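K.L.:
from the sequence below, what's the structure:
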Amino acid sequence: MSSGLGFRPSDLSFFSRKFVSPINHRENVRLPFTPLRKMNPEQPMRWGSGCCLVVAAKRPPIDGVPAELNKIASQKLDSAPARRRVRSAFIEIQQQLDHCLFKMAPAGINTEEWYECNSRGLNIFCKRWFPEPDVHIKGAVCFCHGYGGTCTFFFDGTARHIAASGYAVYAMDYPGFGLSEGLHGYIPSFDQLVDDVIEQYKKFKGRPELKGLPHFILGQSMGGAITLKIHLKEPNLWDGLVLVAPMCKIADDVKPPDHVLKVLSLMSNVMPKAKLLPNVDFDELALRETKKRKLAVYNVISYEDRMRVKTAMELLKATDDIEKQLEKVSSPLMILHGAADKVTDPKISQFLYEKASSKDKTLKLYEDSFHCILEGEPDERIFTVLNDIIHWLDSRCSST
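P.N.:
Next comes the predicted model:
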């Protein structure tokens, strides 16, 4: 977005200030979610009187990738088994990409991947990173990924660097995202998603290897909203929160008017899974370095189709709920944001910093940096951000 927490203008809008039928009007849209990648142009299928049903976008071929792998990557990813097949086909290529997170990944990090069935009967993908056996573990860090992210790919490199500094790092893919079970990109209830994360991370915290250690939660973009909701639900669950470009408030100048919200709410009840909202190319807004921007297409299991109607409504409701409770944020808090971020507004992070009642709070703004400060910046800036996070964690561990 250009101002506030939302998005860059797109061709199709459900959120115009001047109300027109949300299905056939074309204007601007701004919604709170992390960047999606460029897709092939979509041709809507017409039905009824002037309305349109949008078909799913097709993933363009990845340059330099064999035809058989591109064929695998282009399959429909609504189900978890399909996403798992695609990830298996690309994992070796991903690990060899020319990105500092992969090329300079510390050696000796022990990783483990597994699935756990949660209380709702959903198989949740989990992963952990441990430092070498002779390294003293200072604390545990649990990660909440963004809307367009997963707990694999780029974060695998981030986690390895944090683990090498003496931390046990744990992560999960939310239901409907990454390798976890559920309809791809579908959030029927943000509060339920938060409860799913709380349930899983309580299991992690109870593991014997973490007994007596301080526990931190790291949330990026939409994961920042999840992190804040977790804290608001259970204020004493964590020893500190680290928020990277968090989605925590919709700026007043881009918030949809009440009558548009009513229409969106109605549509979310009638056709909750429909992909009717615009797909937006955020590569240039989210990742500053062109070279790194080109590597984002290799995150082949991220959700990059049009946002589902119910998902959009749930994100709007979540940010509205968080905004009303920012004064209740009381945990030790670190907020990091690119000063040139046009996806989530750094001014909103400043607003959170000022409103939070935390006695221990830190705000770091990085000049000229975009949204993906842990993935899309020059190498030096990426490691500056990583080192800032690790230094903050270290200082809280020594005083815990």
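
K.L.:
could you use CA atoms for every contact and neighbour count after this?
P.N.:
Noted.

K.L.:
any chance you could map the strands in the protein?
P.N.:
Assigned by DSSP state E, the chain shows strands spanning 45-47, 51-53, 110-117, 123-130, 139-144, 167-172, 215-220, 240-244, 333-338, 361-366.

K.L.:
got JSON lines for those strands, with mean neighbour count too?
P.N.:
Output for the strands of the chain, formatted as JSON lines (neighbours: other CA atoms under 10 Å):
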{"stretch": "strand 45-47", "mean neighbour count": "10"}
{"stretch": "strand 51-53", "mean neighbour count": "15"}
{"stretch": "strand 110-117", "mean neighbour count": "13"}
{"stretch": "strand 123-130", "mean neighbour count": "22"}
{"stretch": "strand 139-144", "mean neighbour count": "25"}
{"stretch": "strand 167-172", "mean neighbour count": "26"}
{"stretch": "strand 215-220", "mean neighbour count": "25"}
{"stretch": "strand 240-244", "mean neighbour count": "26"}
{"stretch": "strand 333-338", "mean neighbour count": "24"}
{"stretch": "strand 361-366", "mean neighbour count": "17"}
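
K.L.:
one more, so I can put them side by side:
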Amino acid sequence: MGKPLKFEGVSEELHKIVDADMDQVWPRRRAREAFKDIQLSIDHILFKMPCDGLTMTEICSQSYEVNSRGLEIFSKSWLPDGSSPKAVICFCHGYGDTCTFFFEGMWLTMRIARKLASCGYGVFAMDYPGFGLSEGLHGYIPKFDRIVDDVIEHYSKVKENPNLRTLPSFLFGESMGGAVALKVHLKQPDAWNGAVLVAPMCKIADDMVPPWLVTQILIGVSNWLPKRKLVPQKDLAELAFRDLNKRKQASYNVVAYKHKPRLRTAVELLRTTQEIEQQLDKVSLPLLILHGKDDKVTDPSVSKALYEKASSTDKTLNLYDDAYHALLQGETDDTILRVFGDIISWLDKHC
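P.N.:
Okay, the predicted model is just below:
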């Protein structure tokens, strides 16, 4: 189990809710509902930026939809009010994460998704099975391609909407979501008008991978105990968030997966990055790649390799001095605003 979370000014009852076993989806949904008012107090630049002309809508009844595998998927959308969107942006979140914290944020203030919508874009997001508020064993990826297929299924339905069908569509992937976005593109090479990849997981940083012998043992054991939380892991918040105050705020993402990786999950992530690294030359869509030069979670050198090897004729690589992994959540306010501005500028040029 992870360490119990402690928040100042929070009742013992709320602490029990957020410290509960969240392997299954109902405790996660309960924790998110119970804790959202506390999250309103977070002092983060993403929650301060003003927005106008925005209608937030839920995808499908009560924000949930049962997919073809029988799993209830949580999803949300944000649309500019009173006008047709410039384009459709489909978000792929990172490992352990959810679309209900920094991406969605809280109800009354500004977030990544709502900022994109206020700039004229239709934004769509979902929690993968086993993550956030979607059904499935928390943090468990039995097969990475299943996530990719779930994402394709969900966003294909989004793009079939008569009001959106003729619009340009872009993938937006953060960290592991970058790997998801690239694999979606490789399965649908002509379906997307571009991709924004923020610190994409094309390769896990060498310091994050256990020694070779330990890795081989874990791979073998994963065949027998795939769901066990046994993979050694460093403090991801410390590695990903450069700003100390924002690092503390990451704990407020109470439905994030914070335990040691499950054996099969870790094996699938490693296998997927090795597979992607061998297929960089097959990437052909317009690309905006953004990576911190001091990222210790995903390897920025492979983002450089993606930029160099991709067959795309339209590609941009932005590397940020001194920046860590969480470019849009864990950096100084100036860096976050700069990265966000680079994303909006690129999208505007491609619409």
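
K.L.:
quick one on the thing from earlier: reformat the strands of the first structure as JSON lines; add distance to residue 180 of the first structure.
P.N.:
Listed next are the strands of the first structure as JSON lines, based on distance: least, CA to CA, whole Å:
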{"stretch": "strand 45-47", "distance to residue 180 of the first structure": "31"}
{"stretch": "strand 51-53", "distance to residue 180 of the first structure": "28"}
{"stretch": "strand 110-117", "distance to residue 180 of the first structure": "8"}
{"stretch": "strand 123-130", "distance to residue 180 of the first structure": "5"}
{"stretch": "strand 139-144", "distance to residue 180 of the first structure": "14"}
{"stretch": "strand 167-172", "distance to residue 180 of the first structure": "8"}
{"stretch": "strand 215-220", "distance to residue 180 of the first structure": "18"}
{"stretch": "strand 240-244", "distance to residue 180 of the first structure": "23"}
{"stretch": "strand 333-338", "distance to residue 180 of the first structure": "28"}
{"stretch": "strand 361-366", "distance to residue 180 of the first structure": "33"}
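
K.L.:
which one of those lies nearest to residue 277 of the first structure?
P.N.:
The closest of the strands of the first structure to residue 277 of the first structure is strand 51-53. By CA to CA, the value is 10.7 Å.

K.L.:
residues contacting residue 187 of the first structure?
P.N.:
176, 193, 310, 311, 314 (CA atoms under 8 Å, 6 or more residues apart in numbering).

K.L.:
residue 188 is in contact with the third one, correct?
P.N.:
Yes - with contact defined as CA atoms under 8 Å, residue 310 of the first structure counts as touching residue 188 (6.1 Å).

K.L.:
hey, what's in contact with both of the two?
P.N.:
In contact with both residue 310 of the first structure and residue 188: residue 272, using CA under 8 Å, 6+ apart.

K.L.:
who's more crowded, those two?
P.N.:
residue 310 (26 against 20; other CA atoms under 10 Å).

K.L.:
the more buried one matches what in the second structure?
P.N.:
In the second structure, residue 310 of the first structure lines up with residue 264, judged by TM-score structural alignment.

K.L.:
and for residue 345 of the first structure?
P.N.:
Mapped onto the second structure by TM-score structural alignment, residue 345 of the first structure lines up with residue 299.
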